[in-house]
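>>> Have a look; sequence and predicted model below, questions after that.
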Amino acid sequence: MIESYPVMKEAEPFYIPGNDVGVLVQHGFTGTTQSMRELGEHLAQCGFTVYGPRLKGHGTHYKEMEGTTYEDWIASSEAGYLMLREKCSRVFVVGLSMGGTLALHLAHKYPETRGIVLINAALFMEELEKVAQMEEPRFLDAIGSDIKAPGVKELAYEKTPLKSVRELVKFMAATKKKVPSISCPALIFVSTEDHVVPPSNSHYIHDYLPTNDKRLAELHDSYHVATLDNDKEIIKGETEKFIRRLAEPVSKR
């Protein structure tokens, strides 16, 4: 599918070269790289090689998103992962919301993934599953920008295609089945108050991941888009520590 709309300002993919530890940072459903850029830039300042892909159909216009499938979103994610794997000896995957779902998918498909960092990852959303059964309207009101911090806004679509909701529901269901066979270390951030993805998603992931190297970190002062919210410094610091611990030794390229 050739995209017909220009990419929004701040929604562009970003690549910051560094050492041979690669970090893929992935935005969520209807969102853009704007939600992950600050975290990505922090990780790049730590010396890591960082890539933030723009998922197909995102960051342009919601009518364009309507023409994409979850396989397209996976393809965008995998292309970024494989690019980092070519350049780096170790790859970590960080994801917000559906970006976390994509991180789980990658960790399952590529068991050599060194570690995953999930931020309010999505696997099941009862309300959305009900919406997916509807026949109309074609476009729903947006679900983005659930942020507690005053004056902070996520760059995301103002409408959500019903067809895309159905794709997300299918993708979450398929990924949920894979969780018990994902073996890499995991840092799981969960906002205790989230108006988009119920916190029970993160608890489920923590309970069913078979690895012993996993930690559930609660965020008490942020809503769904925690990477832009009051706890963003906690996310930066803990993610950096997690990657540094598992990435040693780091060699320069």
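All right, it came through fine. Since we're looking at a predicted model, the values are computed, not measured.
>>> Please make it C-alpha for all contacts and neighbour counts, starting now.
Noted.
>>> Tell me how far the residue positioned nearest the centre of the chain lies from Glu158.
Centrality entry for the chain: nearest residue to the mean C-alpha point is Gly99, 1.9 Å, by C-alpha atoms, centre = their mean. Distance, Gly99 to Glu158, using C-alpha to C-alpha, to the nearest Å: 19 Å.
>>> which residues in this structure form helices?
For the chain, applying DSSP state H gives helices covering 34-45, 62-65, 70-87, 98-109, 126-131, 162-176, 200-208, 232-247.
>>> Quick check: which helices or strands does the shortest one pack against?
What it means is helix 62-65. In terms of contacts (3 or more C-alpha pairs under 8 Å, 6 or more residues apart in numbering; DSSP states H and E), helix 62-65 is packed against strand 159-161.
>>> Ok, the fourth one next?
In terms of contacts (3+ C-alpha pairs under 8 Å, 6+ apart), helix 98-109 is packed against strand 21-26, helix 70-87, strand 90-96, strand 115-119, helix 162-176.
>>> next, the one to line up against it:
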Amino acid sequence: MDSPSSTDITAAITGSLAEERHGGPHKEHAVILLHGLCGSLLELGSIPKQLKKVGCAVIPMTIDNYSASLTNPRVSPNWEDWCAAVESKVARLREEFKTVSICGLSMGATLALAVASRSNELLSVVLLSPVLQYDGWSVPWYQNLLKVVYDAGIRNWSYKESEPYGIKNFDMRRRVANALEKDGVAAVGAASIPARHLRAAQRMMAYVRESLPMVRANTLIIHSIDDETASPKNAEIILQAISSEVRKVIWLGDCYHIITVDNEREIVTNETVMFIKRGIDLHGNELSRKYLAHSSPLKDRRQ
């Protein structure tokens, strides 16, 4: 499969931003996109473009002290501010659109879960490589010492991204490495993540682990069995703990953590779009049934 070009990605993002301004072709269905911690919209690959093709208004979000372009390593962010930004966006979109869904990657998926646990306004959530804890095979042993080091006051450091950058595809990995060296950001996110942001993410993960039963929106989880950042256990815990009537998990066998740009990216995109579209269709059918059930019976005009 060919890797998505920078032109395709830029076009998808530009089109997505236009959709946000104009409300989409039918102003009926909106999908919020959340990238990973200190990442960018490049991480979402071809998902924005394909969602737009099926008639969804695509709403990519950048968040203060969460997105790479708005990150200040000297600021200690509060994960609840990240959550509040998304909740506010959901509330505004619900005034314009019939349904609102969220698709998040990595920590963006965790953020989507945090919002879904506190909101009944979401139709569907798509969780791509969700993280409840950093327990993948490439996570260094000293990762668990982050809290101790941070709480001891040592906070002016960053975690630097390294091989394999969440990507199994060798050619794509090489391009990512070059982009990180040149620009400091690539399709996998930023070249480094500040300690303050990692600590905020840890606190959000702890909240989400306790709040999973509050999630009731339709939920799709797509996770690699070889995820080097978050083991399959993360997806299994979510699947078992949430209260969603509609829940589905898809396991991938030929990619690492950043599944949106790796070897099975087409599967990820297609399954994401189909799940959201199916949720919209089911929602429409449910509204029709409710309307018929509560409509007044026709009068017999023969009398």
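Happy to help now that I have it. Owing to the predicted nature of the structure, the values given are computational and were not obtained by experimental measurement.
>>> related to what we said a few turns ago, switch the helices and strands packed on helix 98-109 of structure 1 over to TSV; also include mean neighbour count.
Listed next are these as TSV, based on neighbours: other C-alpha atoms under 10 Å:
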stretch	mean neighbour count
strand 21-26	30
helix 70-87	18
strand 90-96	26
strand 115-119	28
helix 162-176	20
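>>> In TSV, list those along with distance to Glu248 of structure 1.
Below are those laid out as TSV (distance: least, C-alpha to C-alpha, whole Å):
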stretch	distance to Glu248 of structure 1
strand 21-26	9
helix 70-87	17
strand 90-96	10
strand 115-119	13
helix 162-176	29
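>>> Could you point out which of the ones you listed sits nearest Gly40 of structure 1?
Evaluated with C-alpha to C-alpha, these place strand 21-26 nearest to Gly40 of structure 1, the distance being 6.4 Å.
>>> Let me know which of the helices and strands packed on helix 98-109 of structure 1 is the nearest to His58 of structure 1.
helix 70-87 (9.1 Å).
>>> what range in structure 2 does the closest one sit on?
When helix 70-87 of structure 1 is aligned against structure 2 using TM-score structural alignment, it corresponds to residues 79-96.
>>> cool, and stretch 190-204 of structure 1?
So stretch 190-204 of structure 1 sits over residues 223-237 in structure 2, by TM-score structural alignment.
>>> Surely the residue nearest to the centre of structure 1 touches His27?
Yes. With contacts counted by C-alpha atoms under 8 Å, Gly99 of structure 1 reaches His27, the gap being 5.0 Å.
>>> which non-adjacent residue is nearest Ile276 of structure 2?
Taking C-alpha to C-alpha, 6 or more residues apart in numbering, and ignoring the residues beside it in sequence, Ile276 of structure 2 has Ser124 as its nearest neighbour in space, at 6.5 Å.
>>> Show me what that neighbour lines up with in structure 1.
So Ser124 of structure 2 corresponds to Gly115, using TM-score structural alignment.
>>> Tell me if I'm right that its match and Gly95 touch.
No. Under the criterion of C-alpha under 8 Å, Gly115 of structure 1 is not in contact with Gly95, lying 11.5 Å apart.
>>> hmm, back to that, out of the helices and strands packed on helix 98-109 of structure 1, which is closest to Glu127 of structure 1?
Closest among these, using C-alpha to C-alpha: helix 162-176, at 10.5 Å.
>>> could you measure the residue nearest to Gln143 of structure 2 when sequence neighbours are not counted against Thr229 of structure 2, distance?
Spatial nearest neighbour of Gln143 of structure 2, excluding adjacent residues (C-alpha to C-alpha, 6+ apart): Tyr134 at 7.8 Å. Plainly put, Tyr134 of structure 2 is 6 Å away from Thr229 of structure 2 if you go by C-alpha to C-alpha.
>>> higher neighbour count, the two?
Between Tyr134 of structure 2 and Thr229, counted using other C-alpha atoms under 10 Å, Thr229 has the larger neighbour count: 23 against 18.
>>> Would you check how far apart that one and Cys255 of structure 2 are?
Per C-alpha to C-alpha, Thr229 of structure 2 is found 12 Å from Cys255 of structure 2.
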